[in-house]
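Student: Following is a predicted model, sequence given first.
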Amino acid sequence: MTHEPFAPPTGYGSPTGPAVPAAPAPVRYTYGAPLYSPPPLRSAAGLGTAAVVLACVWAAVQVLKLALAPAAADALRDAAAAGNGAYDSALTGYDLAGVLFFAVQVAAYVVTCLWLYTSRSTAVAATPGLVHERSKVWTWLGWWVPIVSLWFPYQVVRDIRRATATGPVSGIGGWWAAWLVFVTLSNTAGRMSSRTTAEATATAAEALVFVELLATVAMAVALVLWIRIVRGVSRYQAERIAIAHDERGS
C-alpha cells in the first residue's frame, strides 16, 4: 500500500484521535481597519446655551459702548482743539467699556469654540458620511488666524449645521456677512481713539458715533441669526442622540 506523505495521521479528527483545531474567525475590516463601535453621541446643549448667553452679554456691552461713544467723541474733539492727537490724558467711560468688551469677547470665544468642537464631534458621529471641509483644530484657530479667518469659521459652522439638519439650511450666510461687518467696524472704532495728529483726531471724533452705531446694528443682526443657528444645531443633535439611545435599547 502506498502511503500518502501529506495525509493526516490515522484517526486524526475521529472521536478517538486528536481534535482538529478550529479555524480562526475571519476579521472584518472597513477601509483597512477592524470594525469598531462608533463613539457615543455627546450633547453640547449646555455649552450652546452658555455661548448664546455670552453672545448676548457681548452685544449688551456693545450697546453700552454706543451709549458712551458721544462722550468719547467730545474728548477727541477737545484733544483736536488742543492740537493733540489721541486723548490719552483722560480715561473715559468708553475706554472702560472697551476693556469690558474685550474680556467678554475672550470668554465668548472660549465657550463658543468648546461648543463648536463638541458639536463637530457629535456631527461626525451622527453623520459620518458627510465630509467636513475643515479639520477640528480650525474650530479654535479659524477665528483669529489672518486671512483664513474671513471664511474658515463659516465653513466650520456650515458643515456642523448640515450634518445635523433634517431640512434646508438657511441663515448661515447672512450671519457670517453680518459678523464680518461687525468685526470690521468694531476694529475701525477701536483705532479711532489712537490717532496721532489733530486733524485725524477731529475726523475720528465726527465718525466715531456713526461707526459704533453701524457696528451695533450689524452685531444685533449677527446675534439673532447666531441664536437660531445654535438652537437649531442643539435641537437636531438632541434628536439624533435620542434616536441613537432608542436604537441601542431596542
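Tutor: Done, it's in. Predicted, not measured: the structure shown is a model, and the values here were computed from it.
Student: contacts and neighbour counts: CA atoms only from here.
Tutor: Fine.
Student: Val131: what secondary structure?
Tutor: Three-state call for Val131 (DSSP: H, G, I helix; E, B strand; the rest coil): coil.
Student: Thr166 belongs to a helix?
Tutor: No: per three-state DSSP, Thr166 lies outside any helix segment and is coil.
Student: So what's the residue count around the residue nearest to it when sequence neighbours are not counted?
Tutor: For Thr166, ignoring the flanking residues on the chain, the nearest one in space by Cα to Cα, 6 or more residues apart in numbering is Tyr236 at 7.5 Å. Residues contacting Tyr236 under the criterion other Cα atoms under 10 Å number 17.
Student: Count the neighbours of Cys213 for me.
Tutor: No Cys there; residue 213 is Leu. Leu213 has 19 neighbouring residues, counting by other Cα under 10 Å.
Student: Who are the contact partners of it?
Tutor: Leu213 sits next to Leu66 when contact means Cα atoms under 8 Å, 6 or more residues apart in numbering.
Student: Next up, the contacts around the residue nearest to Thr166.
Tutor: By Cα under 8 Å, 6+ apart, the contact list for Tyr236 reads Thr164, Ala165, Thr166.
Student: List only those of those residues flagged as buried.
Tutor: Those of the contacts of Tyr236 that meet the buried threshold are Thr164, Ala165, by 16 or more other Cα atoms under 10 Å.
Student: Check it against this one:
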Amino acid sequence: MNDHIAQYPQVPALPPVRGIARWAVAALLLAGAAWTVRAVWEIRLAVAGEPASGPPDQGDGRHRPLTALEDSYHIVTSAGGVAVLLCVLVFLMWLQRVRENARTLSGQPPRYAGIWVYLGWFLPVANLWVPRGLIADAYGASTGGKRPPMVLNVWWVLWVIGMASGVGLLYTDSKDEIIERAYTGVWPLLASDAAMVGAAVAAVFVVRAVTAAQEERAG
C-alpha cells in the first residue's frame, strides 16, 4: 500500500470522466452501426444491379430519377452522416476532458497545444499522426509514462485506411457516384466500410483504456 502511494502521489480531484466516456462509447457504437447499415445498402445495390437506364448521374449535368433503393441509400447515408457528426462531437469532448485530467495528473503541459484537438484531424499530413499522438500523450501522462495499449495503433491504422479510401470521411465522391461504384465494383466500398466499423469498435477500447487509467490514478 505504501509502495502504491509512493509511486502515485496524491493528486487533486479530477473532473469526472466516466460519464462522458460512456457517451463516447455509445456514440462510437452508433457510428459503427451507421457504417454497417451503409454497407448493407451497398450490397443491396450490387445485388440488384444497375438499371437499364444507366447510373443516376448521366453526365453533362443530367440525372435520371432515382429508384426506390437508390433513394433509400441517400436517406441511409444522410442519417449515417448525422450519427458520425454526433460521434465526432462527443469523442472530442471526451478527448478534451482526458487531456485536462492528464495535465492535472502529470503536472506538465500536454505535448500538443489545445488547437490540435480540433485542427489535427483535418490538416493534411498532420492528420496522419497528431490525433493518435494526442491520445498517446494523454495516456502516458495519466499513467506515469507507460506505453499506450496496442489497441491505439489498431484503431489508428483502421481509421487512416477508412478515412482515406472507399467511402471514408475524406472521400469526395457524391452519393450518386458511390451508387454507381456499388453497381460496378462493390468490394472496395465494403473494404472501406469494414475499416470504418473496425475503427469505431477499436476506439471503444481506446476510450475505455484511457478512462480506466485515469480513474485508477485518481483513486
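Tutor: Nice, thanks for sending it over. Note that the structure is predicted; figures quoted are calculated from it, not measured.
Student: After superposition, what is the TM-score?
Tutor: TM-score for the superposed pair, counting by TM-score structural alignment, normalised by the length of the second structure: 0.77. Supporting figures: 199 aligned residues with a Cα RMSD of 2.9 Å.
Student: The first structure: strands as residue ranges?
Tutor: In the first structure, strands defined by DSSP state E lie at 29-30, 33-34, listed in chain order.
Student: could you dump these to CSV with mean neighbour count?
Tutor: Shown next, in CSV, are those (neighbours: other Cα atoms under 10 Å):
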stretch, mean neighbour count
strand 29-30, 9
strand 33-34, 9
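Student: Export those to JSON lines and append columns for distance to Ala220 of the first structure.
Tutor: Output for the strands of the first structure, formatted as JSON lines (distance: least, Cα to Cα, whole Å):
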{"stretch": "strand 29-30", "distance to Ala220 of the first structure": "47"}
{"stretch": "strand 33-34", "distance to Ala220 of the first structure": "48"}
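Student: so which of the ones you listed comes closest to Arg158 of the first structure?
Tutor: Comparison of these against Arg158 of the first structure by Cα to Cα identifies strand 29-30 as nearest, at 28.0 Å.
Student: from the chain's centre, how far out does that closest one sit?
Tutor: Relative to the chain's own centre, strand 29-30 of the first structure is displaced by 32 Å; criterion: Cα atoms, centre = their mean, to the nearest Å.
Student: Need the single longest helix in the first structure, by residues.
Tutor: The longest helix of the first structure (DSSP state H) is helix 198-249.
Student: what's the answer for the second structure, then?
Tutor: The residue-count maximum for a helix in the second structure (DSSP H) belongs to helix 68-106.
Student: Now do that helix and helix 187-218, the angle between them.
Tutor: 30 degrees (axes from the mean of the first three to the mean of the last three Cα atoms, to 10 degrees).
Student: tell me what helix 68-106 of the second structure is packed against?
Tutor: Under the contact criterion of 3 or more Cα pairs under 8 Å, 6 or more residues apart in numbering; DSSP states H and E, helix 68-106 of the second structure touches helix 18-48, helix 116-119, helix 130-143, helix 175-184, helix 187-218.
Student: Pipe those into CSV and attach distance to Cys87 of the second structure per row.
Tutor: As requested, these are exported to CSV (distance: least, Cα to Cα, whole Å):
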stretch, distance to Cys87 of the second structure
helix 18-48, 5
helix 116-119, 14
helix 130-143, 15
helix 175-184, 21
helix 187-218, 10
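Student: And the ones you listed: which comes nearest Pro12 of the second structure?
Tutor: Closest among those, using Cα to Cα: helix 187-218, at 8.2 Å.
Student: so where is the closest one in the first structure?
Tutor: Aligned by TM-score structural alignment, helix 187-218 of the second structure falls on residues 210-241 of the first structure.
Student: buried residues in that stretch?
Tutor: Under the neighbour-count criterion of 16+ other Cα under 10 Å, stretch 210-241 of the first structure has 210-223, 225-238, 240-241 buried.
Student: once aligned to the second structure, how far is that stretch on average?
Tutor: Mean deviation of stretch 210-241 of the first structure relative to the second structure after superposition (mean Cα distance after the TM-score superposition for the first structure): 1.8 Å.
Student: just how off-centre is that stretch within its chain?
Tutor: With Cα atoms, centre = their mean, you get 12 Å for stretch 210-241 of the first structure.
Student: swap in stretch 126-135 of the second structure?
Tutor: Distance, centroid of stretch 126-135 of the second structure to centroid of chain: 13 Å (Cα atoms, centre = their mean).
Student: Could you do stretch 147-159 of the first structure as well?
Tutor: Put simply, stretch 147-159 of the first structure sits 9 Å off its chain's centre (Cα atoms, centre = their mean).
Student: what residues does it touch?
Tutor: Leu116, His132, Glu133, Arg134, Trp138, Thr139, Gly142, Trp143, Ile172, Gly173, Trp176, Leu180.
Student: Now flag whichever of the residues you listed is closest to Ala59 of the first structure.
Tutor: Leu180 (14.9 Å).
Student: how close does Asp95 of the first structure sit to Leu214 of the first structure?
Tutor: Relative to Leu214 of the first structure, Asp95 of the first structure is positioned 19 Å away (Cα to Cα, to the nearest Å).
Student: and if you look at Phe101 of the first structure?
Tutor: 17 Å.
Student: Count residues in the vicinity of Ile243 of the first structure, would you?
Tutor: Ile243 of the first structure is flanked by 12 other residues according to other Cα under 10 Å.
Student: So it versus Leu41 of the first structure, what's the distance?
Tutor: Relative to Leu41 of the first structure, Ile243 of the first structure is positioned 10 Å away (Cα to Cα).
Student: dump the residue contacts of Arg147 of the second structure.
Tutor: Per Cα under 8 Å, 6+ apart, neighbours of Arg147 of the second structure: Ala136, Tyr139, Gly140.
Student: Next: Thr122 of the first structure.
Tutor: So Thr122 of the first structure contacts Leu41, Arg42, Ser43, Gln237 (Cα under 8 Å, 6+ apart).
Student: Make sure the last one is actually in contact with Thr118.
Tutor: No: with contacts defined as Cα atoms under 8 Å, Gln237 of the first structure does not count as touching Thr118, sitting 11.0 Å away.
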